[in-house]
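Q: coords below, sequence missing:
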């Protein structure tokens, strides 16, 4: 059953909390995605089978949560993650971040490193507003962003084009994690598809090289796409979590 949490900022976040033992597994979804996606639902089933605590939620402007998506930015959604975790989960955490959620998980880990037992990134996309979006804009797109406050990008997913706001780009620059040291003093597992055209494997390799972790692995899956949601991919995700033995 979906419940709601009101943050200190007045944002109303939809969430589903599965009670259980062990470090709470927290799923952090991607850009314009929500907590009803394949990976979130799969992980909830995985948690119930093992009696593990599990939290999935919608960032503000996503899914069933309040606010307009176009008003949000990376810092807001990281703030939502910290608020949801602080209010709803006790003890150690295993963060599972998909795409943008990989970036949010790194920001969450920076905000509360003492609570992180492990981190799993699925096609993690740190710094994508700068390195993927802004870096790929041509002169007319950059001019439109400055003039109109937004620019439309084509999308292969449902819901039409992505509307990228100037605030998303500018605020994202205050949240970058690949420009400064990134200590991750806990096990880190990165899963990446070789056929991912949204977050290419070079991003995973850069994160792998940049982060400082005593126990970090990168698994590159031949042929897997950005969704990373077919049965084989989901089985690998379950195996990865099981292997952490937390």
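A: That came through, no problem. Treat the numbers as computed from the prediction; the structure is a model and nothing was measured. Numbering: from 1, shown residues only.

Q: all contacts plus neighbour counts: C-alpha atoms, from now on.
A: Fine.

Q: Which is the succeeding secondary structure element to the helix ranked longest in the chain?
A: Secondary structure assigned by DSSP state H gives helix 74-88 as the longest helix of the chain. Using DSSP states H and E, the helix or strand that follows helix 74-88 towards the C-terminus is strand 93-98.

Q: between that following strand and helix 74-88, how big is the angle?
A: Here strand 93-98 points in a direction 140 degrees away from that of helix 74-88 (axes from the mean of the first three to the mean of the last three C-alpha atoms, to 10 degrees).

Q: for comparison:
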């Protein structure tokens, strides 16, 4: 494991495998880290194929500096762009899982020159607004505004703490409120049994994004983790297809 000191003063843990380009970069989800099954599977695939690969932890995640509750979408997108700028060269294939899918779409919007292709896995664009704020009743919204945070039950372990800053910053980074054109191959992967990011989100994203080579693949019965052997194989197949077509 190595560390990158960013211009913002954050210390990001990362692991990079050097190989042939075009490289692949994995962007994880909210409260996940770079040791998750999808990141490790992709690294193993990259090593077998001799492909350059980068995985890292956002600030407040995994082995990187900072507290999770101090972060927000803008910070984590900044982390991703800092890591890609400092640790890779040329256009990359970005693989974004859940929140990482949102961040990868921000990259497509603001740094298209660094993208050779995009693979999203249960992408969760604008989830702070559409997934949390709009679904909450007035009591929950009032609690957030007065207390500065709310705790939500999570099937992945400890309660999920959602801060006022996360919600308010998310509004500055929405990608579904304006046209979004992506001129590189895009493959969107989505499980039909995903309870965290439902199929209507994936279908809405497919309808929203403009581009000449964009496809959505639904995997019947797959949940939000998208990490069983078949799903992991689907991810690498999508990455390989994007590399060929990019």
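A: Perfect, thanks for sending it. From a predicted model like this one, the values you see are computed outputs, not experimental measurements.

Q: picking up where we left off before, mind listing what's buried in the longest helix of structure 1?
A: 74, 75, 76, 77, 78, 79, 80, 81, 82, 83, 84, 85 (16 or more other C-alpha atoms under 10 Å).

Q: Could you do stretch 236-246 of structure 1 as well?
A: 237, 240, 241.

Q: now the residue most central in space within structure 2: how far from residue 19 of structure 2?
A: What sits nearest the mean C-alpha location of structure 2, by C-alpha atoms, centre = their mean, is residue 100, with 0.6 Å. Separation of residue 100 of structure 2 from residue 19 of structure 2 (C-alpha to C-alpha, to the nearest Å): 23 Å.

Q: Repeat that for residue 51 of structure 2.
A: To residue 19 of structure 2, residue 51 of structure 2 is 5 Å away according to C-alpha to C-alpha.

Q: More neighbours: those two, which one.
A: residue 51 (18 against 14; other C-alpha atoms under 10 Å).

Q: picking that back up, so can I have a markdown table of the buried residues of stretch 236-246 of structure 1 showing distance to residue 69 of structure 1 and secondary structure?
A: A markdown table is the format used below for the buried residues of stretch 236-246 of structure 1 (distance: C-alpha to C-alpha, whole Å; DSSP: H, G, I helix; E, B strand; the rest coil):
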| residue | distance to residue 69 of structure 1 | secondary structure |
| --- | --- | --- |
| 237 | 28 | helix |
| 240 | 32 | helix |
| 241 | 31 | helix |
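
Q: With respect to residue 109 of structure 1, which of those residues is nearest?
A: Using C-alpha to C-alpha, residue 241 comes nearest to residue 109 of structure 1 of the buried residues of stretch 236-246 of structure 1, at 17.5 Å.

Q: which one in structure 2 is aligned with that closest one?
A: The equivalent of residue 241 of structure 1 in structure 2 is residue 239 (alignment by TM-score structural alignment).

Q: And residue 180 of structure 1, by the same measure?
A: By TM-score structural alignment, residue 180 of structure 1 lines up with residue 178.

Q: ok, back up a step: which parts of the helix or strand the residue nearest to the centre of structure 2 falls within are buried?
A: Using DSSP H and E, residue 100 of structure 2 sits within helix 99-110. For helix 99-110 of structure 2, the neighbour count (16+ other C-alpha under 10 Å) marks 99, 100, 101, 102, 103, 104, 105, 106, 107, 108 as buried.

Q: same thing with stretch 47-67 of structure 2?
A: Of all the residues in stretch 47-67 of structure 2, those buried under the rule 16+ other C-alpha under 10 Å are 51-66.

Q: Alignment lookup: residue 160 of structure 2 to structure 1.
A: The equivalent of residue 160 of structure 2 in structure 1 is residue 162 (alignment by TM-score structural alignment).

Q: For that match, list the residues it contacts.
A: Neighbour list for residue 162 of structure 1: 152, 153, 154, 155 [criterion: C-alpha atoms under 8 Å, 6 or more residues apart in numbering].

Q: Report how many residues lie close to the first one.
A: Summarising burial for residue 152 of structure 1: neighbours were counted as other C-alpha under 10 Å, giving 14.

Q: so what's it closest to, chain neighbours aside?
A: residue 163 (4.5 Å; C-alpha to C-alpha, 6 or more residues apart in numbering).

Q: Now for the residue lying closest to residue 63 of structure 1 once chain neighbours are set aside: which residues touch it?
A: Once flanking residues are discounted, residue 63 of structure 1 sits nearest to residue 34: 4.9 Å by C-alpha to C-alpha, 6+ apart. Going by C-alpha under 8 Å, 6+ apart, residue 34 of structure 1 touches 57, 58, 59, 62, 63.

Q: Spell out the secondary structure type for residue 67 of structure 1.
A: coil (DSSP: H, G, I helix; E, B strand; the rest coil).

Q: What's the separation between it and residue 4 of structure 1?
A: For residue 67 of structure 1, the distance to residue 4 of structure 1 (C-alpha to C-alpha) stands at 13 Å.

Q: Which neighbours do those two have in common?
A: The contact sets of residue 67 of structure 1 and residue 4 overlap at residue 12 (C-alpha under 8 Å, 6+ apart).

Q: Tell me who's in contact with residue 180 of structure 2.
A: Applying C-alpha under 8 Å, 6+ apart, the residues near residue 180 of structure 2 are 109, 208, 209, 210.

Q: which of those also appear as contacts in structure 1?
A: Retained in structure 1 by both residues aligned by TM-score structural alignment, their matches' C-alpha atoms under 8 Å are the following of the contacts of residue 180 of structure 2: 208, 209, 210.

Q: Go through those and say which is closest to residue 10 of structure 2.
A: Once C-alpha to C-alpha is applied, the member of these that ends up nearest residue 10 of structure 2 is residue 209, at 31.8 Å.

Q: Please, where are all the helices along structure 2?
A: Residue ranges of the helices in structure 2, as given by DSSP H, are 37-49, 73-87, 99-110, 127, 138-147, 164-170, 199-208, 229-245.

Q: Mind giving me the packing neighbours of the fifth one?
A: Right, helix 138-147 of structure 2. strand 149-152 (3 or more C-alpha pairs under 8 Å, 6 or more residues apart in numbering; DSSP states H and E).
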